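Colleague: Make a model of this:
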Amino acid sequence: MENLVVIDLGSNSVRMTISELDNAGNYKTVTQEKRYVRLSENMGDSQILQPAAIERTLTALEEFKAIYSELDHPKIKAVATAAVRQASNQKQFLKQVKAQLDLDFTVIPGTTEARYDYLGVVNTLPVINGLLVDTGGASSELILVQNRQMKHVVSIPLGSVTLSQAYLESDRVQADSLFTAMTYVNNILNDVWWLREATNLPVFGLGGANRTLAKINRRNKNFLNFEDVHGYKLSAADVYATLTRLLSLDLAGRKKIPGLSKDRADIIVGGLIPVTLLMRLLDSKQITFSNAGLREGILFEQINQIKNGNEED
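Modeller: Here you go, the predicted structure:
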């Protein structure tokens, strides 16, 4: 039995999943933890991780360590994505984490992040053809799936935190700010040459912003377990109506929306712009949500290694 600890350090949150794996590759998820750390906050044009954000992150990682330190011989896979990937003080930050927590992070490129997203989704949902969209705090990963195979992949600098801080008011979003932000996102999407191949295909949403979209709608429809969004489907009309509703409210109003975390209320509009524009661009009629993504992709990669090792034996 192996205790696999996967830590995903993103731009807005840090998450940990602990799974028990046996020698046959069977698994059981035993622990899932999440902390909002807003690591990419106020990085600015110089792309510097700020002291307050670093301190929040270290505190969260210390809490995680207190949990996985209780395990017998944990196998730790810790990955960092867009915020650390883009940071000019990346090396200093990673050294600080190592010195304080004896924890080694691997900074993965956006294409690797996308591959893990793909593994997490195709192993848990019946995806044949579609576009996977993972909107994080500082980047978005797009993956075109055809016949269950990953055909095209790209990581683009569009995230809920970075878009919100660069273009949008944290209180009531103004029309000119929204137009500027949407124009910026649209221009980047238009540069992804293969996106037209996804026209009319279903969209699969990952990442905190997209999952929040699902939670708001599940809460609105009185689902008992509104956070269980895996496999949940929404029409394009529901997506557009939700963004319209959010835009009609100020920050205090958004904080009162059931299903929307107060920690995310100031960045949710920016977080939903990429998927909304994608669905309009591709004329997609429906989005399906996935709770499985990067961490699950790492898990399935580990399971495949175990099974392949058994086959070689």
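
Colleague: From now on I want contacts and neighbour counts done on CA atoms only, so please keep to that.
Modeller: Fine.

Colleague: Now do the contacts for the most centrally placed residue in the chain.
Modeller: Nearest residue to the geometric centre of the chain (CA atoms, centre = their mean): residue 207, 2.7 Å. Going by CA atoms under 8 Å, 6 or more residues apart in numbering, residue 207 touches 134, 135, 136, 293.

Colleague: repeat that for 6 Å
Modeller: 134, 135, 136 (CA atoms under 6 Å, 6 or more residues apart in numbering).

Colleague: Residue 84: which of the residues you listed is nearest?
Modeller: Minimum distance to residue 84 across the contacts of residue 207 is 12.8 Å, recorded for residue 136 (CA to CA).

Colleague: Only the buried residues of the helix or strand containing residue 97, if you could.
Modeller: Element membership of residue 97 [criterion: DSSP states H and E] is helix 90-101. Residues of helix 90-101 classed as buried by neighbour count (16 or more other CA atoms under 10 Å): 90, 93, 94, 97.

Colleague: Can you name the residues in contact with the following helix or strand past that helix?
Modeller: The helix or strand immediately downstream of helix 90-101 is strand 106-107, counting by DSSP H and E. Strand 106-107 is contacted by residues 79, 80 when judged by CA under 6 Å, 6+ apart.

Colleague: again, only this time at 7 Å
Modeller: 78, 79, 80, 81, 84, 85 (CA atoms under 7 Å, 6 or more residues apart in numbering).

Colleague: Need the buried residues of helix 90-101 in JSON lines (columns: distance to residue 166).
Modeller: Output for these, formatted as JSON lines (distance: CA to CA, whole Å):
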{"residue": "90", "distance to residue 166": "21"}
{"residue": "93", "distance to residue 166": "24"}
{"residue": "94", "distance to residue 166": "26"}
{"residue": "97", "distance to residue 166": "28"}
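
Colleague: now the helices for the stretch 1-150 of the chain?
Modeller: Here the stretch 1-150 of the chain has its helices, by DSSP state H, counting those that start in this stretch, at 51-68, 82-86, 90-101, 110-122.

Colleague: I'd like the structure of this one too, to check against the first:
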Amino acid sequence: MNRLALIDMGTNTFHLLISEVNEQGQLQQLYKTTVPVRLGQGGISNGAIAPEAYERAIGTLREFRKTIDAYDVETVRAMATSMVRNASNGDEFVKDIFKQTDILVEVISGDREAEYIYYGVRAAGVLDQSTSLIMDIGGGSVEFILCNEQEIFWKRSFELGAQRLMDKFFQQDPIAPENVEAEKNYLREKLQPLSEAVVNYQPTNLVGSSGTFDTLCDIDALRRGDTSRTVSDPIASALAVEDFYQVHHELLRKNHEERLAIPGMLEMRVDMIVLASIAVDFVLQEYRLQEIRVSAYALKEGVLHQAFAGL
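Modeller: Below you'll find the predicted structure:
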């Protein structure tokens, strides 16, 4: 049996996924958890991991190490993304993690992050022959990949994650209309390379990967009285554009407490989802995309499938 533990250290959430190849050569999930560490909180705009976030992260990784040991895992791969990539104390943080937990963290580039996300989304089965625009909204960065089920045409990571957007544009709650416009203008300016690539490759659909998009689907399903998502946790979903806009306008209208009361809302996303939803709206409008597909798989599943493909 080959057992692999994957740790995805995002700016907002840390994920642990433990899998193995069974006797039939199939990939089997043994354990999965997500912890809202909020590594970017209080520090992302200053370019350093804040002391409280630092301690939360180390504590979470200590717990992950206990679980990994309990499952008798042979190989551990831990990946850090935008927050650690850009933090002035990122190197010290990585050394500290190894000293305290014996977990060796690989700080991956935005380009590599986008590549792994593509493999994760492809494994979810949401891609086909048509050209898709994958969008993965993290706390620190947003990855965009223009692709189909065969290949990547273009990919890039932008340091425009929901925590960064929140620090910049979330001055009052509910968010003011002028701040919504300010965020869209900022995205229009910063995403110029994406806009040029979209002209070249002409995507027909938006594929949202995990995180924000899962929550948008959960809210939409429960709004329509469909509880099956909460039971089955589907790998691939569709979200009608008009249904997205129903949820989007609700998020813009409500304050923190009211958003928290929305069925399907997760506490760890309750504020950031406002900024993320504005970014989704911008992409749909700017690139005239008429269809939204959602993949529950993202970076960690991409790493997993690539790792086991090499066994």
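
Colleague: now, which of the buried residues of helix 90-101 of structure 1 sits nearest residue 156 of structure 1?
Modeller: Nearest to residue 156 of structure 1 out of these is residue 90 (CA to CA; 19.4 Å).

Colleague: Quick check: closest non-adjacent residue to the closest one.
Modeller: Once flanking residues are discounted, residue 90 of structure 1 sits nearest to residue 84: 5.8 Å by CA to CA, 6 or more residues apart in numbering.

Colleague: Give me the neighbour count for the one you found.
Modeller: By other CA atoms under 10 Å, 27 other residues sit near residue 84 of structure 1.

Colleague: Please tell me I have it right and residue 295 of structure 2 contacts residue 238.
Modeller: No. With contact defined as CA atoms under 7 Å, residue 295 of structure 2 and residue 238 do not form a contacting pair (8.8 Å).

Colleague: Please identify which of the two sits among more neighbours.
Modeller: Legend: neighbour count by other CA under 10 Å for residue 295 of structure 2 and residue 238, higher for residue 295 (27 against 14).

Colleague: who's in contact with that one?
Modeller: 121, 124, 126, 208, 209, 210, 235, 236, 237.

Colleague: Map it onto structure 1.
Modeller: Under the alignment (TM-score structural alignment), residue 295 of structure 2 maps onto residue 290 of structure 1.

Colleague: Please, which helix or strand holds the nearest residue to its match once chain neighbours are set aside?
Modeller: Distance criterion CA to CA, 6+ apart; nearest residue to residue 290 of structure 1, sequence neighbours excluded, is residue 230 at 4.5 Å. For residue 230 of structure 1, there is no enclosing helix or strand under DSSP H and E.

Colleague: Can you tell me what residue 230 of structure 1 aligns to in structure 2?
Modeller: Under the alignment (TM-score structural alignment), residue 230 of structure 1 pairs with residue 235 of structure 2.

Colleague: Near its match, how many other residues are there?
Modeller: Neighbours of residue 235 of structure 2 under the rule other CA under 10 Å: 16.

Colleague: Hmm, it is touching residue 123, no?
Modeller: No. Assessed by CA under 7 Å, residue 235 of structure 2 is found out of contact with residue 123, at 9.3 Å.

Colleague: To which residue of structure 2 is residue 264 of structure 1 aligned?
Modeller: Match for residue 264 of structure 1 (TM-score structural alignment): residue 269.

Colleague: Excluding sequence neighbours, find me the nearest residue to that match.
Modeller: Nearest one to residue 269 of structure 2, counting by CA to CA, 6+ apart, is residue 212 at 7.5 Å.

Colleague: Quick check: the gap between residue 37 of structure 1 and residue 11 of structure 1.
Modeller: Per CA to CA, to the nearest Å, residue 37 of structure 1 is found 8 Å from residue 11 of structure 1.

Colleague: out of those two, which sits in the busier spot?
Modeller: Using other CA under 10 Å as the criterion, residue 37 of structure 1 and residue 11 rank with residue 11 on top: 27 against 23.

Colleague: Can you find the partner of that one in structure 2?
Modeller: Match for residue 11 of structure 1 (TM-score structural alignment): residue 11.

Colleague: For that match, list the residues it contacts.
Modeller: Residue 11 of structure 2 sits in contact with 38, 39, 40, 82, 83, 138, 139, 140, where contact means CA under 7 Å, 6+ apart.

Colleague: which of the residues in stretch 57-70 of structure 2 are buried?
Modeller: 57, 58, 59, 61, 62, 64, 65, 67, 68.
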